[in-house]
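> Build the 3D model from these lines:
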Amino acid sequence: MLMMNNKIKAKEVQLTGLEGEDLGIMPTADALAMAQSHKADLVCTSLFSSPPPCKLVLRGMAKQEASQQKREERHRAGDVKVKEIRLTPYIEEHDYDTKKAQMQKLLQSGNAVQPVIRLQGKKEGEPARKLLEQLVADLAQAGRKETGIQISGKQVTVKLLPL
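Alright, predicted model coming up:
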């Protein structure tokens, strides 16, 4: 909740200027007049102290900062979705490029990617590992490895996180 300008009901405020300088305690009306003269908003930073600390912020920037902070919190709080992409050890070059582009797009949109190569026989383990190493190297500008390349039973996998 962002308290600013005329919504601040306290009689006095502890004011901080545009450059972060302390302007002391003053009546709210004077602080609002100062904000108007500087073409700024008076923003209350905490409602739990008396007098409430307020600061001058360039007009429009307070709402922009609040929405950006909200977006960042949502981004941090939301768990990263892991998208699984299936490949084969002997994939054609065009198909490889398509899957790589798909994974790059997912990584850039903030999702984690887990390429999985299903194995048919014992001899496919090494080509599958090399394919994933190449894929990790090709996607280095969009994502980084969270886990090493894991060969387990019938599949080879690695988890990539967005940068």
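> drop to CA atoms for contacts and neighbour counts, all remaining ones
Will do.
> what are the ranges of the helices in this structure?
28-37, 61-77, 93-108, 125-138 (DSSP state H).
> Quick check: which helices or strands does the first one pack against?
It stands for helix 28-37. In terms of contacts (3 or more CA pairs under 8 Å, 6 or more residues apart in numbering; DSSP states H and E), helix 28-37 is packed against strand 12-16, strand 40-44.
> Turn the helices of the chain into a markdown table, including mean neighbour count and distance to V43.
Converted to a markdown table, these look like this (neighbours: other CA atoms under 10 Å; distance: least, CA to CA, whole Å):
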| stretch | mean neighbour count | distance to V43 |
| --- | --- | --- |
| helix 28-37 | 17 | 10 |
| helix 61-77 | 12 | 7 |
| helix 93-108 | 15 | 35 |
| helix 125-138 | 17 | 47 |
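> With distance to D22 added, can I get those helices in CSV?
Output for the helices of the chain, formatted as CSV (distance: least, CA to CA, whole Å):
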stretch, distance to D22
helix 28-37, 13
helix 61-77, 19
helix 93-108, 42
helix 125-138, 51
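> Next, the structure of the following sequence, for comparison with the previous one:
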Amino acid sequence: MGRKRGPTKREQLTPPPSIATIIFRCPNRKFRSSVAINNRYPPREPRDYTRVNQAIRASMVRVIDSDGSQIGVRPVSEALGIARQRGLDLVEIAASANPPVCKILAYSKYKYDQEKKEREARKKQKAGLLKELRFRPNIGVHDLDVKVRQIEEFIDAHDKVRITVVFRGREMQHRDLGFKLLMSLQEKLAAKAVVEQAPMPDRNRLVMTLIPKPH
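Presented below is the predicted three-dimensional model:
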């Protein structure tokens, strides 16, 4: 029996299968770089990921019925069977609990309700902002109607609106036009808004603040 052949110098330098070798070629030199590819760990799930049916990993789960009553701790296979018999889904609603809590329900409706709650929460976060619109005392009828619609949109979104009438040059001699304009806006928006700050002179401006009308 002959001697067992050891690895050649080329084989010693060859990276293992889990290492990808990238070769960069330059005019005068050749660079070799080995980059490890780690496939041992699956990609992380998003924080808001909800496990449903076969995606639930726990072997035992605490099951809540669709009407909110407690079914108890059951093997996940049994809980899946109960949900399947009713034409519903098994949804993991408390993954960090021990054992995880799952509820039998229609996942499509559950997802819709969750998204609706998130939209309403975002809307509340944005609500209460201060918006500002500027007017000239001699604004035209069409432009005034456009501005009124903008104010109505802000009020509908529960925002405050600061209305500023800006005077230039000789317009300062006709501040009464600015007051008349603000009074006209109050009347046009009376169904949706109330005055928080009455018209107040401020150098070359008149300022009034409107807020949504309390229901």
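> Need the winner for burial among the helices and strands packed on helix 28-37 of structure 1.
Comparing the helices and strands packed on helix 28-37 of structure 1 by mean neighbour count (mean count of other CA atoms under 10 Å), strand 40-44 ranks first with a mean of 24.
> Mean per-residue distance, that one versus structure 2.
Here strand 40-44 of structure 1, set against structure 2 after superposition, deviates by a mean of 1.6 Å using mean CA distance after the TM-score superposition for structure 1.
> Any chance you could list what contacts the longest strand seen in structure 2?
In terms of residue count, the longest strand belonging to structure 2 (DSSP state E) is strand 193-202. Identification of contacts with strand 193-202 of structure 2 by CA atoms under 8 Å, 6 or more residues apart in numbering yields I155, F179, L182, Q186, L206, V207, M208, T209, L210, I211, P212, K213.
> just stretch 55-71 of structure 2 next, same as before
Residues contacting stretch 55-71 of structure 2 (CA under 8 Å, 6+ apart): 72-77, 79, 92, 99-105.
> Show the buried residues in those residues.
For the contacts of stretch 55-71 of structure 2, a neighbour count by 16 or more other CA atoms under 10 Å gives the buried set as V73, V76, A79, E92, P99, P100, V101, C102, K103, I104, L105.
> Turn the residues you listed into TSV, columns for distance to K123 of structure 2.
Formatted as TSV, these follow (distance: CA to CA, whole Å):
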residue	distance to K123 of structure 2
V73	38
V76	37
A79	37
E92	27
P99	35
P100	31
V101	30
C102	29
K103	28
I104	30
L105	27
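> residues contacting the spatially closest residue to A157 of structure 2 that is not a sequence neighbour?
Closest residue to A157 of structure 2 apart from its sequence neighbours, by CA to CA, 6 or more residues apart in numbering: A127 at 6.3 Å. By CA under 8 Å, 6+ apart, the contact set of A127 of structure 2 is A157, H158, D159.
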